[in-house]
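**Student:** got a structure for you, letters missing:
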């Protein structure tokens, strides 16, 4: 693999200057992302974790339909500051939607969720028939 360097020339992209950072003190348009997700498989269940700090459990909408787990969040906030006769009013709207196709081995009726310390955590237990069977000894007659 080779590394190619490009010279931006005399006029770098004006969009980089205009949109990053936002001139009004807001957030960078390029850094809006979906929450990070961790998925782990254990012998009896799967664990699904989403990093969504600063939310409340009431902000989330969680649905299961046709073996698809859909997690979405919408939140609106308004902030108003008054200083030296000027009023600054900010509106913030954030949302995301993630969908995960559940394997056939998951028992959908036993899924549990909790929100603690900015982590939305799901326990997805496996169906009884998907669990590993214990070893057994067979005696010779």
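**Tutor:** Okay, I see it. Small disclaimer: the values here were computed from a predicted structure and weren't measured.
**Student:** From now on I want contacts and neighbour counts done on CA atoms only, so please keep to that.
**Tutor:** OK.
**Student:** Tell me which residue lies nearest the centroid of this protein.
**Tutor:** Centre of the chain computed as the mean C-alpha position; nearest residue by C-alpha atoms, centre = their mean is residue 35, 2.9 Å away.
**Student:** Go ahead and list the helix or strand containing residue 100.
**Tutor:** Assessed by DSSP states H and E, residue 100 sits inside strand 86-101.
**Student:** Would you mind pulling the contact partners of that strand?
**Tutor:** 34, 67-82 (C-alpha atoms under 8 Å, 6 or more residues apart in numbering).
**Student:** Give me the buried entries from the residues you listed.
**Tutor:** Using 16 or more other C-alpha atoms under 10 Å as the burial test, these include 71, 73 as buried.
**Student:** Identify the residues contacting the helix or strand just after the strand holding residue 100?
**Tutor:** Going down the chain from strand 86-101, the next helix or strand is strand 112-116, by DSSP H and E. Contact with strand 112-116 is made by 56, 57, 120, 121, 122, 123, 124, as judged by C-alpha under 8 Å, 6+ apart.
**Student:** hmm, try it at 10 Å
**Tutor:** 47-53, 55-58, 60, 62, 120-125 (C-alpha atoms under 10 Å, 6 or more residues apart in numbering).
**Student:** Got a quick PyMOL command for the buried subset of the residues you listed?
**Tutor:** A single PyMOL command selects the buried members of the contacts of strand 112-116 (16+ other C-alpha under 10 Å):
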select buried, resi 47+48+49+50+51+52+55+60+120+121+122+123+124+125
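**Student:** Alongside the first one, take a look at this:
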């Protein structure tokens, strides 16, 4: 199906928005793109992988408060292109905030680790180690 863009800003092309392939988008209610997240669990940890290419590790803020993991980022970049007859400046702004509820009383907040390699933010949240509390009861 060929959809024509009218390029007439006064009349938004509602049909194009409606027929768009929504299955490939990841938008928040504010129409900003949210990064894709995978959450895994193993015997010892919860592992949160966030796809955020083009960022720097200094762009992220990660915190855990009241068993809620919050990941946020804000990045602004400018691009300048000059010619003899005109100057063009393009702004690029990316911001997101994602929050996830963690199981209560299960995580070890003091040993959370995060790394950013090749466009992937990896957060490892260790579980509390519960010692086997086997109590031997003597018979009197």
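**Tutor:** In hand now; what should we look at? What you see is a predicted model; the values in this text were computed from it and never measured.
**Student:** The strand holding residue 100 of structure 1 vs structure 2 - mean distance after superposition?
**Tutor:** Taken over the aligned residues, the distance from strand 86-101 of structure 1 to structure 2 averages 0.8 Å (mean C-alpha distance after the TM-score superposition for structure 1).
**Student:** Please state the offset of that strand from the chain centre?
**Tutor:** Computed by C-alpha atoms, centre = their mean, to the nearest Å, the chain-centroid distance of strand 86-101 of structure 1 equals 14 Å.
**Student:** ditto for stretch 76-91 of structure 1
**Tutor:** Offset of stretch 76-91 of structure 1 from its chain centre (C-alpha atoms, centre = their mean): 29 Å.
**Student:** Within the helices and strands, which one has the residue nearest to residue 39 of structure 1 when sequence neighbours are not counted?
**Tutor:** Among residues not flanking residue 39 of structure 1 along the chain, residue 48 sits closest, at 4.6 Å (C-alpha to C-alpha, 6 or more residues apart in numbering). Using DSSP H and E, residue 48 of structure 1 sits in strand 45-51.
**Student:** Contacts for that strand, please.
**Tutor:** Under C-alpha under 10 Å, 6+ apart, the answer for strand 45-51 of structure 1 is 34-41, 71, 98, 100, 105-107, 111-115, 117-127, 130-131.
**Student:** Mark which of the residues you listed are buried, thanks.
**Tutor:** Among the contacts of strand 45-51 of structure 1, those classed as buried by 16+ other C-alpha under 10 Å are 71, 105-107, 115, 119-127.
**Student:** Now render those residues as CSV, adding secondary structure and distance to residue 17 of structure 1.
**Tutor:** As requested, these are exported to CSV (DSSP: H, G, I helix; E, B strand; the rest coil; distance: C-alpha to C-alpha, whole Å):
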residue, secondary structure, distance to residue 17 of structure 1
71, strand, 35
105, coil, 50
106, strand, 48
107, coil, 50
115, strand, 38
119, strand, 34
120, strand, 36
121, strand, 38
122, strand, 41
123, strand, 44
124, strand, 45
125, strand, 49
126, strand, 51
127, coil, 54
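**Student:** so can I have CSV of the residues you listed showing distance to residue 14 of structure 1?
**Tutor:** Shown next, in CSV, are these (distance: C-alpha to C-alpha, whole Å):
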residue, distance to residue 14 of structure 1
71, 37
105, 51
106, 50
107, 52
115, 41
119, 38
120, 39
121, 41
122, 43
123, 47
124, 47
125, 51
126, 52
127, 55
